[in-house]
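Chemist: Kindly return the folded structure for what I paste below:
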Amino acid sequence: MLDGSAFQYVVSVGVEIVEDLVIDWVGRHIYFADSGRKHIVVCDFYAAICSVVISGQLDKSRAVAVYPEEGLLFWSDWSSSSHIGSAGMDGSQRTNVITADIIWPNGLSVDETIQRIYWVDGKLNRIESSRIDGSDRKILPFKVTHPYALDIFENTIFWCDPLEHEVLSVNKFTGKDYKILMKEASLTPTGIHVHHPSKQSHLTNPCRNVICSHLCLLSPTPTRL
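Modeler: As a prediction, this is how the structure comes out:
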């Protein structure tokens, strides 16, 4: 379990505008996008040690997602050069995987079962997916309005629409079984996460028996920070 006092410390010091936050359940770290400081930060669960892993060429960092099995970190950014980027979870091997025909990439999720990323574009009003390297890009065959955040579980995409005060779902392959799961005028949902044991693959943490002076982070190739 997380220690409450440590958690409060790492999210309240040196932070301006947290847009999104994800958990690395293997390495036991917290990653979050801070659009105020224009960077992405990783913090240790317990020791309250933090480090900037992605900075520069970010304007409005919005969403973050991790793929621990491959040691990969993904993020989205709104700017004059809006994009979806990827890097090792230690910040190494940085690259932009989606750069064209993208405006407001709000939500972002990794579907580890088929090795694809999914994202919503709040300006183009659509949900898209691609392989983790950005290839085989597809627009999903259903209409959405004002999408803001999304997550994947098995064959279903879940997303939220804050302007319509809705949480919705649809089959990720066919676009069928379109449902409004929740609609409540008093709610303005801007984040959604599905939690289930099957979404967290049982992997050995390669940092468990390693002594590091700061943080030991997952990456496509073993690296220490």
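
Chemist: going forward, measure contacts between C-alpha atoms and count neighbours the same way
Modeler: Fine.

Chemist: Enumerate the helices of the chain by residue range, in sequence order.
Modeler: All helices of the chain, identified by DSSP state H, fall at 4-10.

Chemist: can you name the farthest residue from the center of it?
Modeler: Ile211 (27.8 Å; C-alpha atoms, centre = their mean).

Chemist: One more sequence to fold, the one below, so I can look at both together:
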Amino acid sequence: MVLIWLQIFLLILINGFTPGSSQDSSEDHETSIKPYLLLANTFDIRRLNFDGTDYRFLTAGLSETVALDYDYSTGYMYFSHNDGQTTKISRAPLSSGYPVTDIITTSLGAPDGLAVDWVNRKLFWTDGALNLIEKSNVDGSQRGVLISSGTHKPRGIALDPHADYMYFTDVGDTAPSIQRARMSDGFYRQIIINSGLLRPNGLTIDYEESRLYFGDAHTDKLESCNLDGTNRRVILDRPSTFHPYALSLFHDRLYWSDILQHHIMNADKNTGSSRVRIEGYFAYPTALHVVHPSRQLLESKICLSVCLSVCVSVCFNTDKNTGSSRVRIEGYFAYPTALHVVHPSRQLLENRDWCEANEGLGSCQHVCRNIYNGFVCTCLQGFEPVHDDPNNCQDYVLQLLPFLFSAFIIR
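Modeler: Below is the predicted model of the structure:
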């Protein structure tokens, strides 16, 4: 074991590094909690500090470990992998990597993207073989399909729970794109970028600046845009990047993995300057995250100022500059005209179970769920909403069985 660890090295090659500059500030001054990198390396999951210390394996002996995310407040990481026979989504303690508990073990094709809703304790994943985006509780229960049409090969996914939006990439050859939709039900779907893309593998959200960052493995570009796709700009282009796959972000630094050059990079998120390369016997680093509580705030900073002392549930932004709203707790809703959501005793909130009020399942064929100011219907595993009647479900598995045999596709 000692000889093995002696063979593992970490080499940081720094371009334009200045002591005391932002890339050297690995400790967040607001909370004094030191951030670190968490990465899926196809055959294992590893962690390391920004300065290369505490570099170690968390979970080893894996195969086809492509997607990865974590829940900071509960201390778990979630990842997709294959045990040689079955493609799975599993979880393990973030601190030790063991024990590994399987969460989803059936009807998975190629779950290449995975994201944790750390506010509502939900799990989201993309499946490029089945052309689906699915959602479940973090324990794998209440599984359902959010998006089953209009995509060719969904891959990267990032969540903004405080705004109820998920962002995802489609790397299909015919129409690569970046899209967003509502997390709660998959509705209000938009294609925010559909030009100048070839293989947009990964993306991440800058919650402080309300911007989206994404990398394209075929154009070799790292870019950013507003959350609606406007104000798009290139951060880095070839030859500074080669095959970017996964992205993460911390304050003014953008981090990304390169699965062909087998290293991790970071640079200034606005200019692409002061690039840092981290090498450490990486095989194919397919997922990358900065682990820190500031990347998973349980309530919005704007909401803290607007709703302080008056919100009774989780508060979230509706507009960065003008105001806020709130995410209901189960069965609650807020009047949409209320900017400052106050205590129920002031009669602006109503405790109501919309599904119960609509005769149990309401008009839903399978599952009824309370949402903001109403309810939505979702389908059980193996079904999808009927196109013209989303309250009813239809079987989609039989139509997609041929794709199950191409679970692991060259990326």
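
Chemist: Tell me the residues of the first structure aligned with stretch 204-219 of the second structure.
Modeler: Mapping stretch 204-219 of the second structure onto the first structure (TM-score structural alignment) gives residues 109-124.

Chemist: Quick one: end-to-end distance for stretch 392-400 of the second structure.
Modeler: Using C-alpha to C-alpha, to the nearest Å, one end of stretch 392-400 of the second structure lies 19 Å from the other.

Chemist: tell me which residues of that stretch are tucked away?
Modeler: Using 16 or more other C-alpha atoms under 10 Å as the test for burial, stretch 392-400 of the second structure gives 392-393.

Chemist: Where in the first structure does that stretch fall?
Modeler: Counting by TM-score structural alignment, stretch 392-400 of the second structure falls onto no part of the first structure.

Chemist: And that stretch, how far out from the chain middle?
Modeler: 26 Å (C-alpha atoms, centre = their mean, to the nearest Å).

Chemist: And for stretch 236-254 of the second structure?
Modeler: 17 Å.

Chemist: what distance separates the start and the end of that stretch?
Modeler: Start-to-end, stretch 236-254 of the second structure (C-alpha to C-alpha) is 11 Å.

Chemist: cool, stretch 159-177 of the first structure as well?
Modeler: 14 Å.

Chemist: can you tell me what part of the second structure it aligns to?
Modeler: So stretch 159-177 of the first structure sits over residues 256-274 in the second structure, by TM-score structural alignment.

Chemist: same deal with stretch 52-69 of the first structure?
Modeler: Going by TM-score structural alignment, stretch 52-69 of the first structure lines up with residues 145-162 of the second structure.

Chemist: what distance separates the start and the end of the matching stretch?
Modeler: OK, stretch 145-162 of the second structure end separation, C-alpha to C-alpha: 21 Å.

Chemist: same question, stretch 72-83 of the first structure
Modeler: 16 Å.

Chemist: what distance separates it from the centre of its chain?
Modeler: What separates the centre of stretch 72-83 of the first structure from the centre of its chain is 11 Å, taken as C-alpha atoms, centre = their mean.

Chemist: Go through that stretch and flag the buried ones.
Modeler: 72-78, 82-83.

Chemist: The equivalent of Gly186 of the second structure over in the first structure: what's it in contact with?
Modeler: For Gly186 of the second structure, the aligned position in the first structure is Gly91, judged by TM-score structural alignment. Applying C-alpha atoms under 8 Å, 6 or more residues apart in numbering to Gly91 of the first structure gives the contacts 53-54, 73, 219.

Chemist: With His214 of the first structure instead?
Modeler: 49, 225.

Chemist: For Val42 of the first structure, see how far away it is.
Modeler: Counting by C-alpha to C-alpha, the separation of His214 of the first structure from Val42 of the first structure is 11 Å.

Chemist: What is the aligned counterpart of Asp112 of the second structure in the first structure?
Modeler: In the first structure, Asp112 of the second structure lands on Glu19 (TM-score structural alignment).

Chemist: ugh, wrong one, I meant Leu288 of the second structure
Modeler: With TM-score structural alignment as the criterion, the equivalent of Leu288 of the second structure in the first structure is Ile192.

Chemist: surely that match meets Ile152?
Modeler: No. If you go by C-alpha atoms under 8 Å, Ile192 of the first structure and Ile152 don't touch, sitting 9.9 Å apart.

Chemist: When these two are compared, which one has more neighbours?
Modeler: Legend: neighbour count by other C-alpha atoms under 10 Å for Ile192 of the first structure and Ile152, higher for Ile152 (24 against 16).

Chemist: pretty sure that one contacts His195?
Modeler: No. The criterion here is C-alpha under 8 Å, and Ile152 of the first structure misses it with His195 at 9.9 Å.

Chemist: Buried residues in the match of stretch 159-177 of the first structure, which are they?
Modeler: Quick answer for stretch 256-274 of the second structure (16+ other C-alpha under 10 Å): 256-259, 261-269, 272-274.

Chemist: Looking at the second structure, which of the contacts of Gly91 of the first structure hold up?
Modeler: Compared against the second structure with both residues aligned by TM-score structural alignment, their matches' C-alpha atoms under 8 Å, the contacts of Gly91 of the first structure retain 53-54.

Chemist: In strands only, show me the contacts of Gly91 of the first structure.
Modeler: The members of these that map onto strands under DSSP state E are 53-54, 73.

Chemist: Cool, thanks, talk later.
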